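Novice: output the structure for:
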Amino acid sequence: MNYHTFRRCIEACNDCAAECEHCATECLKEHSIEMLSRCIALTRECAIVCNATAMLMSVGAENAQLLCGACYEICTACAEECESDSKELIYCRECARECRRCAEECRKMVEQHASVMLNK
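Specialist: All right, here's what the predicted structure looks like:
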């Protein structure tokens, strides 16, 4: 598959990584940092997997969809954690939104790959 096949997912991964980094940075500025430790850890993990996934898709890697599956799982977990904090923290709410969007794009890539494999 080429870059254009992955474009929407690459953009979602890049946007999610940036939003996760922003969320982690803002959480570190909060007074109750202990309560946000899981959020900080998950947003950092999510940013890492999103960056790696985007890089694989950018080079048209034949196994990029494999990482999309992991990205989907981590983005979903991150979104759930950020949503639990979102009542008062706008950056967590924005992070959750981008994580959900990225998870959806990654899910589509995994399904597309599975469909292609079934038709071989």
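
Novice: alpha carbons only for contacts and neighbour counts from here, please
Specialist: Will do.

Novice: longest helix in this structure, please.
Specialist: helix 90-118 (DSSP state H).

Novice: so which bits of that one are buried?
Specialist: 91-110, 113 (16 or more other Cα atoms under 10 Å).

Novice: which parts of the chain are helices?
Specialist: Going by DSSP H, the chain shows helices at 3-27, 37-58, 64-85, 90-118.

Novice: who are the neighbours in contact with the most centrally placed residue in the chain?
Specialist: With distances taken as Cα atoms, centre = their mean, the chain has Cys75 as the residue nearest its mean C-alpha position (4.1 Å). For Cys75, the contact set (Cα atoms under 8 Å, 6 or more residues apart in numbering) comprises 46, 99-100, 102-103.

Novice: to check against the first, give me the structure of this:
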Amino acid sequence: MNILSFPDCVHLCMTCSLTCTSCASACLNENDIEMMRECINRCLDCADMCQLCARSEQRPSAFIQEICQLCAQMCDYCAKECSKHEAEHCQQCAETCRQCAAECRKMAA
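Specialist: This next block holds a predicted model:
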């Protein structure tokens, strides 16, 4: 594992966590909250996972590859849902999740 790759992944994980949290919050202000329920849940789960991943990369975790792989999967899961919605915050979240997933996969390799 290349330690020089950590800053990019940590940065993207933190950005993704904040973006997912903002998206979930914005979804709560949508007219049809029921339609956004799954999006909110996935965003909050993804935000938590991204935080864990970023923190785990800051220390020598024995499970960093597994954590990064799971983070990539959760980012894909969130992006899939967010991309279904036309709201700008959902589209931004989906794109950030895709970028984070790609970087996490590099770390997991």
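
Novice: that older thread, what angle sits between the longest helix of the first structure and helix 3-27?
Specialist: 150 degrees (axes from the mean of the first three to the mean of the last three Cα atoms, to 10 degrees).

Novice: next, the angle from helix 90-118 of the first structure to helix 64-85.
Specialist: 150 degrees.

Novice: by how many degrees do helix 90-118 of the first structure and helix 37-58 diverge?
Specialist: 40 degrees.

Novice: helices or strands up against helix 90-118 of the first structure?
Specialist: helix 3-27, helix 64-85 (3 or more Cα pairs under 8 Å, 6 or more residues apart in numbering; DSSP states H and E).

Novice: who wins for proximity to Thr53 of the first structure among those helices?
Specialist: helix 64-85 (5.9 Å; Cα to Cα).

Novice: for the closest one, what is the distance to the chain centroid?
Specialist: Helix 64-85 of the first structure has its C-alpha centroid displaced from the chain centroid by 5 Å (Cα atoms, centre = their mean, to the nearest Å).

Novice: check contacts around the residue nearest to Ala109 of the second structure when sequence neighbours are not counted.
Specialist: Nearest non-adjacent residue to Ala109 of the second structure, counting by Cα to Cα, 6 or more residues apart in numbering: Gln65, 7.3 Å away. By Cα under 8 Å, 6+ apart, the contact set of Gln65 of the second structure is 107-109.

Novice: looking at the first structure, which of those residues hold up?
Specialist: Checked against the first structure using both residues aligned by TM-score structural alignment, their matches' Cα atoms under 8 Å, the contacts of Gln65 of the second structure keep these contacts: 107-108.

Novice: would you format the contacts of Gln65 of the second structure as TSV with distance to Cys27 of the second structure included?
Specialist: Shown next, in TSV, are the contacts of Gln65 of the second structure (distance: Cα to Cα, whole Å):
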residue	distance to Cys27 of the second structure
Met107	31
Ala108	31
Ala109	34
